[in-house]
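Colleague: pasting a predicted model and its sequence here:
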Amino acid sequence: MAPRSNPTARQQRLGAELRKLREGAGLSTEQAAAVLATNRTVITSTEAGRHGVSPERVRRMAYHYDCTDRELVDVLAGMAAERTKGWWEEFRNFLPPTFLDIAELEWFAQRLRMTTLAHIPGPFQTEPFARALFEAAIPPLPEEEFEARVSHRIQRHRALDRPGAPTYTAIVHEAALRIEVGGRAVLRRQLAHILEMAARENVVVRAIPFSAGAFPGSGQSFLYAHGHVPSLDTIQLDRTGVAEFLHTNTQLRKFSLQLDQLERIALTEPRTRDLIRSLMQHL
């Protein structure tokens, strides 16, 4: 197994799940190393995502960790077998790692649900809209990173274009649909693009109108990515531009319930489209 100095989000998640299995079996890293005929450093490096692991090794670890969830083991072995580099890897030396982690999360998800308050969802953004957003950064971004961020943002739609693409449900507050990022013409084209995206079979767009008043999580935008099995679900929070990833059962339940509540108060898809068309008429 060759060491990896720059673990991806997927490698880190695989390592974290292997650590959970080990701890669930009540084994220390030293004990796990003994039963697997390796050394403690390999165990800790694997759990940190810095050390490659084969699918066979994952199955052996799961066996010694007394894991009886065959579906979970199959998924973890599949994660270990994944060797293809994603499109986002070309940005690894130009963008913060969390940008790549979000793209990787979207690509491998089985289903995506998100809510946003002030911005259009990343995979829906047009290039002029994305440029206007990044131009507002303080301090100004270096030109190379600026162009990389715009290109990366636009390419995130690829997760929705690929074969077997996930269902993407976006719950967007009316405020995000009204903020004139880049000016009226840019916003008008952006709203038209959202309508185009909403026409796809795997995309659902619903708006929360101003009239909805208070709602749970009203100060927070987040993405809920459903994994191949529920225990691999992930929440991505955006806190002042810094992505944070959550995985605990308590956190997953909390944000899932928030999304359920938001879907109850959001406009239906037809009424959302009517709202967007009305906003376009006034631009």
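Modeller: Looks like it came in fine.
Colleague: going forward, measure contacts between C-alpha atoms and count neighbours the same way
Modeller: OK.
Colleague: any buried residues in stretch 222-235, and which?
Modeller: Phe222, Leu223, Tyr224, Ala225, His226, Gly227, His228, Leu232, Asp233, Thr234, Ile235 (16 or more other Cα atoms under 10 Å).
Colleague: isn't the second one up against Ala109?
Modeller: What it means is Leu223. No: judged on Cα atoms under 8 Å, Leu223 makes no contact with Ala109 at a distance of 11.0 Å.
Colleague: now the helices: where do they sit in the protein?
Modeller: For the chain, the helices defined by DSSP state H occupy 9-24, 29-35, 40-47, 55-64, 70-81, 97-108, 127-135, 143-155, 158-161, 174-178, 184-198, 249-265, 269-281.
Colleague: and for the longest one, what's in contact with it?
Modeller: This points to helix 249-265. For helix 249-265, the external contacting residues (Cα atoms under 8 Å, 6 or more residues apart in numbering) are 113-115, 171, 206, 208, 212, 215-217, 224, 231, 233-235, 246.
Colleague: check the offset of that helix from the chain's centre.
Modeller: 16 Å (Cα atoms, centre = their mean, to the nearest Å).
Colleague: equivalent analysis for the shortest one, please.
Modeller: For helix 158-161, the distance from its own C-alpha centre to the chain's C-alpha centre is 13 Å (Cα atoms, centre = their mean).
Colleague: show me what that helix is packed up against.
Modeller: When contacts are defined as 3 or more Cα pairs under 8 Å, 6 or more residues apart in numbering; DSSP states H and E, helix 158-161 sits against helix 97-108.
Colleague: quick one: buried residues of stretch 70-87?
Modeller: In stretch 70-87, counting by 16+ other Cα under 10 Å, buried: Leu72, Val73, Val75, Leu76, Ala77, Met79, Ala80.
Colleague: the third one - nearest residue in space that isn't next to it in sequence?
Modeller: Read that as Val75. Of all residues not flanking Val75 in the chain, His228 sits nearest, at 6.9 Å (Cα to Cα, 6 or more residues apart in numbering).
Colleague: want to compare, so here's the second one:
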Amino acid sequence: MRNPTGRQLRFGSELRKLRERAGLSATEAGQLMGIKQAQISNMEAGRVGVSAERVRTLACHYDCSDKALVEAIAAMTGDRTRGWWEEYREILPAVLLDMAEVEHHATHLRSAVTVHIPGLFQTTDYAREIFRQDVPQMPPPDIEHRVSFRIKRQAVLYRDQPTPHQAIIHEAALRMKFGGPSVTRAQLRHLLDMSDREHVTVQVIPFDAGTFPGSGQAIYYSGGPVPQLDTVNLDQSHGPVFLDSEAQLDKYRVLLDRMKACALSPAESRDFIHTVIQDL
């Protein structure tokens, strides 16, 4: 049996949260359902398929009255197919594949970065230069795998119903000359082109804004069909870290809103990026 994907693990985690809010043990839940405790545990570990109807039955036994949440969890049972990212299963760390899966299913995306242009807006040359700086240094074939994977992730912004993306980018990220002036110039022009898209919003926090919350980390936020199913992805040097507890989601929603308040308007941000390009 294959290891469960990140989405399957999240599905099981949400079932466990419903049970724990009801104050029931896995054994007690199994007794209510007429099944063994081990089956409850396998469901909550994302190791077995669960029908939408069984999710609704579990929620009923757990006295969960949040119908929107229950239906959103039930909808997660309908797709256990493997996406395009599976072609990288033996090539890249599984956590990167989980990130692509989360983005694929997201209803909206938010990002806030201080040093790099957000990955979903990066050009091939810019992304390649970023990966060349990894420690330890990756062999050229591994770099190319990472680059192609990053570019394929961008499909969520180009499909028939593109995922809305709101990006907050600090001036430092605009002025970092990764790959030299020509690569940076092409990258910023591409960022401007993306900001022209109806579903993309880009806002810049200039140096003049001074200090601002969240300045020490890159934040990627993927919206679920209901707020409880949102996911925070913190971009760390060792790979992405996913957060989905209620307190964590609340914290990063507030943090992103406060960062947005510090940023220039979309129109002012476009003018600002034009100025940076002229300075190169």
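Modeller: On my side now, so go ahead. Model, not experiment: these values are computed from the prediction.
Colleague: once they're superposed, what TM-score comes out?
Modeller: For these two chains in superposition, a TM-score of 0.96 is obtained (TM-score structural alignment, normalised by the length of structure 2); 280 aligned residues with a Cα RMSD of 1.4 Å.
Colleague: that older thread, so which of the buried residues of stretch 222-235 of structure 1 belong to strands?
Modeller: Secondary structure defined by DSSP state E assigns Phe222, Leu223, Tyr224, Ala225, His226, Thr234, Ile235 of the buried residues of stretch 222-235 of structure 1 to strands.
Colleague: now do the contacts for the most centrally placed residue in structure 2.
Modeller: In structure 2, the C-alpha nearest the mean C-alpha coordinate belongs to Ser222, at 4.4 Å (Cα atoms, centre = their mean). Counting by Cα under 8 Å, 6+ apart, Ser222 of structure 2 touches Val102, Glu103, Ala106, Thr107, His108, Leu109, Arg110, Asp230, Thr231, Val232, Asn233.
Colleague: go with 7 Å
Modeller: Val102, Glu103, Ala106, His108, Leu109, Arg110, Asp230, Thr231, Val232 (Cα atoms under 7 Å, 6 or more residues apart in numbering).
Colleague: also Glu129 of structure 2?
Modeller: Phe178, Gly179.
Colleague: how about it, what's its match in structure 1?
Modeller: In structure 1, Glu129 of structure 2 lines up with Ala132, judged by TM-score structural alignment.
Colleague: same thing with Asp250 of structure 2?
Modeller: Under TM-score structural alignment, Asp250 of structure 2 pairs with Arg253 in structure 1.
Colleague: separation between that match and Gly227 of structure 1?
Modeller: Per Cα to Cα, to the nearest Å, Arg253 of structure 1 is found 14 Å from Gly227 of structure 1.
Colleague: for Thr240 of structure 1, same thing?
Modeller: Counting by Cα to Cα, the gap from Thr240 of structure 1 to Gly227 of structure 1 is 26 Å.
Colleague: then Gln251 of structure 1?
Modeller: 15 Å.
Colleague: residue contacts, the equivalent of Thr240 of structure 1 over in structure 2?
Modeller: Residue correspondence to structure 2 (TM-score structural alignment): Thr240 of structure 1 is matched to Ser237. Listed by Cα under 7 Å, 6+ apart, Ser237 of structure 2 has no contact partners.
Colleague: next one: Ser221 of structure 1
Modeller: Thr115, Thr116, Leu117, Leu237, Asp238.
Colleague: kindly recompute the last result at 10 Å.
Modeller: Counting by Cα atoms under 10 Å, 6 or more residues apart in numbering, Ser221 of structure 1 touches 114-119, 121, 171-173, 236-239.
Colleague: again with Arg16 of structure 2
Modeller: Contacts of Arg16 of structure 2 (Cα under 10 Å, 6+ apart): Arg10, Ala22, Leu24, Ser25, Ala26, Ile40, Ser41, Met43, Glu44, Ala45.
Colleague: quick one: which of the residues you listed is nearest Glu268 of structure 2?
Modeller: Arg10 (38.6 Å; Cα to Cα).
Colleague: residue in structure 1 matching the closest one?
Modeller: So, by TM-score structural alignment, Arg10 of structure 2 is matched to Arg13.
Colleague: distance-wise, check the match of Thr240 of structure 1 relative to Met76 of structure 2.
Modeller: 30 Å.
Colleague: and if you look at Val115 of structure 2?
Modeller: From Val115 of structure 2 to Met76 of structure 2 the distance is 35 Å (Cα to Cα).
Colleague: circling back: from Pro227 of structure 2, how far out is the match of Thr240 of structure 1?
Modeller: 28 Å.
Colleague: what do you get for Val70 of structure 2?
Modeller: Counting by Cα to Cα - Val70 of structure 2 and Pro227 of structure 2 are separated by 12 Å.
Colleague: next, count neighbours for the residue nearest to Ala165 of structure 1 when sequence neighbours are not counted.
Modeller: Using Cα to Cα, 6+ apart and skipping residues adjacent in sequence, the residue nearest Ala165 of structure 1 is Ala159, 6.4 Å away. Neighbour count of Ala159 of structure 1, defined by other Cα atoms under 10 Å: 20.
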